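Undergrad: Give me coordinates for this.
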Amino acid sequence: MDTVSVEKRSAMMRNIRSRNTRPELAVRRTAHRLGLRFRLHRRDLPGAPDLVFPRRKTALFVNGCYWHRHSGCKYAYTPKSNVEFWLNKLQTNVARDIRTRQELEDRGWNVVVIWECQTREEKTIADILTREVCNAAC
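TA: Predicted structure coming up:
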């Protein structure tokens, strides 16, 4: 049973942003500090990746653990109310992520995903960016 009205819940869900989130901003700051230059949310690419490194032909997504079902993560829990609706929605998100990744790879792009739980420490972000994007060029 939900503790707020349907209208209030709808308003709360509407306020969840998909761009310029705290985890995304943390990744952008770290990438910039590493000297990486990027473009944001390129709509001409499948899935409009959060960061695009054109010279390195790399698309980076900063995924929320809950919304994109980060396997084994404590933040990817299953809701207790309206379970059927949420499982369907979350499974659709995962299927879309797989499709998007495949489309980008078919176009010759390297796809990198940084999970929300990995953005808590700048060192973790830097390690991922260095390993996945720099390829010893940073």
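Undergrad: make it CA atoms for all contacts and neighbour counts henceforth
TA: OK.
Undergrad: show me where the protein has helices.
TA: With DSSP state H applied, the chain shows helices at 6-14, 22-33, 65-68, 83-106, 122-129, listed in chain order.
Undergrad: ok, the residue most central in space within the chain - contacts?
TA: With distances taken as C-alpha atoms, centre = their mean, N63 lies nearest the centre of the chain, 2.0 Å away. N63 is in contact with 113-116, counting by C-alpha atoms under 8 Å, 6 or more residues apart in numbering.
Undergrad: repeat for R19
TA: Under the criterion of C-alpha under 8 Å, 6+ apart, the neighbours of R19 are D50.
Undergrad: What is the burial count for the closest residue to R69 other than its chain neighbours?
TA: With C-alpha to C-alpha, 6 or more residues apart in numbering as the measure, A76 is the residue that lies nearest to R69, at 5.2 Å, once sequence neighbours are left out. A76 has 16 neighbours, counted by other C-alpha atoms under 10 Å.
Undergrad: which residue packs closest to I114, ignoring adjacent ones?
TA: Spatial nearest neighbour of I114, excluding adjacent residues (C-alpha to C-alpha, 6+ apart): V62 at 4.9 Å.
Undergrad: Isn't that neighbour up against T21?
TA: No. If you go by C-alpha atoms under 8 Å, V62 and T21 don't touch, sitting 9.1 Å apart.
Undergrad: compare with the first, here's sequence two:
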Amino acid sequence: MRRPFDDVASNRRALMSRVRGKDTKPELAVRCAAHGMGFRFRLHRRDMPGTPDLVFPKLKKVIFVHGCFWHRHLGCRKTTTPKAHADYWKSKFDTNIERDAKNLAALRERGWKALVVWECETSNEIALQAQLVRFLTP
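TA: Predicted coordinates:
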């Protein structure tokens, strides 16, 4: 006999399985902007801390495109916390923030510069391009 909870759990599982880590809309916007400005890069280098979304080997710079919800962009309206199972979510978000900081520190130790582009910053193309130019211009 199926319990109502089983249906909720399977629905949640199906929903979460569709959450992508690569090739998201914000990431594609950053890639398109950087490529359009003539910058060439590598994607998702697994041999680097945090598997950066864009890697510019010649410049020794990387870009992470973070989702505001998952990586907790302070002050952003997309940084909401689910009311159900709040303790679980707080723990998960705290772990994400800690891991992000550790990865950025490891990259700095290796001599790389990193930029975090937040999901909400990708909607304004002009501001995004200006941010990329400031970061990527030697």
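Undergrad: sorry, back to before: give me the more crowded residue out of V62 and T21 of the first structure.
TA: Between V62 of the first structure and T21, V62 has the larger neighbour count (other C-alpha under 10 Å), namely 25 against 13.
Undergrad: Could you measure from the more buried one over to T124 of the first structure?
TA: Between V62 of the first structure and T124 of the first structure the distance, using C-alpha to C-alpha, to the nearest Å, works out to 13 Å.
Undergrad: what's stretch 45-53 of the first structure aligned against in the second structure?
TA: Following TM-score structural alignment, the partner segment of stretch 45-53 of the first structure in the second structure covers residues 48-56.
Undergrad: G21 of the second structure: what's it in contact with?
TA: G21 of the second structure sits next to no residue when contact means C-alpha under 8 Å, 6+ apart.
Undergrad: Quickly note the distance from it to F56 of the second structure.
TA: Distance, G21 of the second structure to F56 of the second structure, using C-alpha to C-alpha: 20 Å.
Undergrad: Which residues belonging to stretch 28-35 of the second structure are considered buried?
TA: 29-31, 33-34 (16 or more other C-alpha atoms under 10 Å).
Undergrad: Those into a markdown table, with extra columns for distance to R72 of the second structure?
TA: As requested, these are exported to a markdown table (distance: C-alpha to C-alpha, whole Å):
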| residue | distance to R72 of the second structure |
| --- | --- |
| A29 | 20 |
| V30 | 19 |
| R31 | 22 |
| A33 | 24 |
| A34 | 24 |
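Undergrad: aligned partner of the residue nearest to I114 of the first structure in the second structure?
TA: In the second structure, the residue matched to V62 of the first structure (TM-score structural alignment) is V65.
Undergrad: How about V111 of the first structure?
TA: Applying TM-score structural alignment, one finds that V111 of the first structure aligns to A114 in the second structure.
Undergrad: Likewise for C73 of the first structure?
TA: Matched to the second structure by TM-score structural alignment, C73 of the first structure sits across from C76.
Undergrad: I'd say that match and C68 touch.
TA: Yes. Taking C-alpha under 8 Å as the contact criterion, C76 of the second structure and C68 are neighbours in contact, 7.0 Å apart.
Undergrad: between the two, what contacts are shared?
TA: C120.
Undergrad: I'd like the distance from the equivalent of R134 of the second structure over in the first structure to D2 of the first structure, if you could.
TA: Taking TM-score structural alignment, the alignment pairs R134 of the second structure with R131 from the first structure. Spatial separation of R131 of the first structure from D2 of the first structure under the definition C-alpha to C-alpha is 43 Å.
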